[in-house]
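Visitor: sequence first, predicted model second:
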Amino acid sequence: MSTLKDRLTADMRSALKARDELTTSTLRMALAAVGTAEVAGKAKRELTDDEVLAVLTKEAKKRREAATAFADAGRAEQAAKESAEGEVLDRYLPRQLSDADLTALVSGALAAGGFTGKAQMGPAMKAAQAAVAGQAEGGRVAAEVRRQLGL
């Protein structure tokens, strides 16, 4: 079992004992998503910490998008609940890079690979994503790569 999944399970048990309903329900949802990812495919398998982190990132993004949608629809109470769930999940995610740090990492990755022009967008994105290593959302990375390639 991955250490991140162990930590989620232990924290859920602690939240249950403390009668923290928000944390309990959020961590149950996250563990259910991890369980679903484990059984996806042809055979059940244990997820690595990186794979569990990817599932948590996806779930946190869903919460942010849902909070925005609820806020736009005028449902402030539901938006606040989704935001709170997102904050619980953010405790388990790596710190996001600042714009300056992201710019520096992407420019270093592009310089190392010698990427220029639109035709090399795919390989440039692969190198940039490897350099960032989950510390920024893909959309932010793609926007920065496009900006630096002059697209």
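Guide: Cool, got the structure.
Visitor: CA only for contacts and neighbour counts going forward, please
Guide: OK.
Visitor: now do the same contact list for the spatially most central residue of the chain.
Guide: Central residue of the chain (CA atoms, centre = their mean): Thr57, 2.1 Å from the mean position. When contacts are counted by CA atoms under 8 Å, 6 or more residues apart in numbering, Thr57 touches Leu93.
Visitor: next up, a structure to set beside the first:
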Amino acid sequence: MIRDDIKTALITAMKGGDKASTGTIRLIQSAIKNRDIEARTGASPDDDDVLVVEVLQKMVKQRRESIEMFEKGDRQELADAEAAEVVVIERFLPRQMDAAETAAAVEAIKAELGATGMKDMGRVMAELKARHAMTLDMSKASGAVKAALG
């Protein structure tokens, strides 16, 4: 489980004196704990790894947005700190599908559902998320679906 990998990495980082990784991993654990608390009241995924991957993907997305804003604001030192956090967080994410694999998955689902136009985008996106949520960045996938259906 990814949760166990994160705990092991925290212990290793602490023993190795890696303050940057230790801090980032603690942020990850905190975000996962917050998501666990939210899941008590709402619907939560059946698979724990799905929940953890959702949290990690959200964290990476937030940091990439921050990097972009810091670079526009000419604050390179802050952008570099965020980029270092992204590297640590991405260690725990499963390998993401590349553009060719994403396009192939979209085409397979499009053919299976008989999708022909943009009116079918919601169905295709839902099926794509159901099958490939852990290995696919859904924000990038929407562009691939639009290209395939448009």
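Guide: Received the coordinates, thanks. Worth saying up front: this structure is predicted, and the values here are computed from it rather than measured.
Visitor: quick check: the gap between His132 of structure 2 and Val124 of structure 2.
Guide: 12 Å (CA to CA, to the nearest Å).
Visitor: out of these two, which sits in the busier spot?
Guide: Shown here are His132 of structure 2 and Val124; by other CA atoms under 10 Å, Val124 has more neighbours (25 against 15).
Visitor: ok, that one - contacts?
Guide: Val124 of structure 2 touches 106, 109-110, 113, 115, 145, counting by CA under 8 Å, 6+ apart.
Visitor: and the residues you listed, which of them are buried?
Guide: Buried members of these, counted by 16 or more other CA atoms under 10 Å: 106, 109-110, 115, 145.
Visitor: I'd like those as TSV, with distance to Arg40 of structure 2 appended.
Guide: As requested, these are exported to TSV (distance: CA to CA, whole Å):
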residue	distance to Arg40 of structure 2
Val106	33
Ile109	33
Lys110	35
Ala115	36
Val145	33
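Visitor: just the ones of these in helices?
Guide: 106, 109-110, 145 (DSSP state H).
Visitor: which pair of these spans the longest distance?
Guide: Ile109 and Val145 (10.0 Å; CA to CA).
Visitor: what's the burial count for the residue lying closest to Met118 of structure 2 once chain neighbours are set aside?
Guide: Distances taken as CA to CA, 6 or more residues apart in numbering put Leu149 closest to Met118 of structure 2, at 5.6 Å, once the chain neighbours are dropped. Using other CA under 10 Å, Leu149 of structure 2 has 18 neighbouring residues.
Visitor: quick one: map Leu149 of structure 2 onto structure 1.
Guide: In structure 1, Leu149 of structure 2 lines up with Leu149, judged by TM-score structural alignment.
Visitor: if I read this right, its match contacts Gln120, doesn't it?
Guide: No: at 9.0 Å, Leu149 of structure 1 does not count as touching Gln120 under the criterion of CA atoms under 8 Å.
Visitor: any idea which of the contacts of Val124 of structure 2 is closest to Glu68 of structure 2?
Guide: After measuring the contacts of Val124 of structure 2 against Glu68 of structure 2 - CA to CA - the closest member comes out as Val145, at 25.0 Å.
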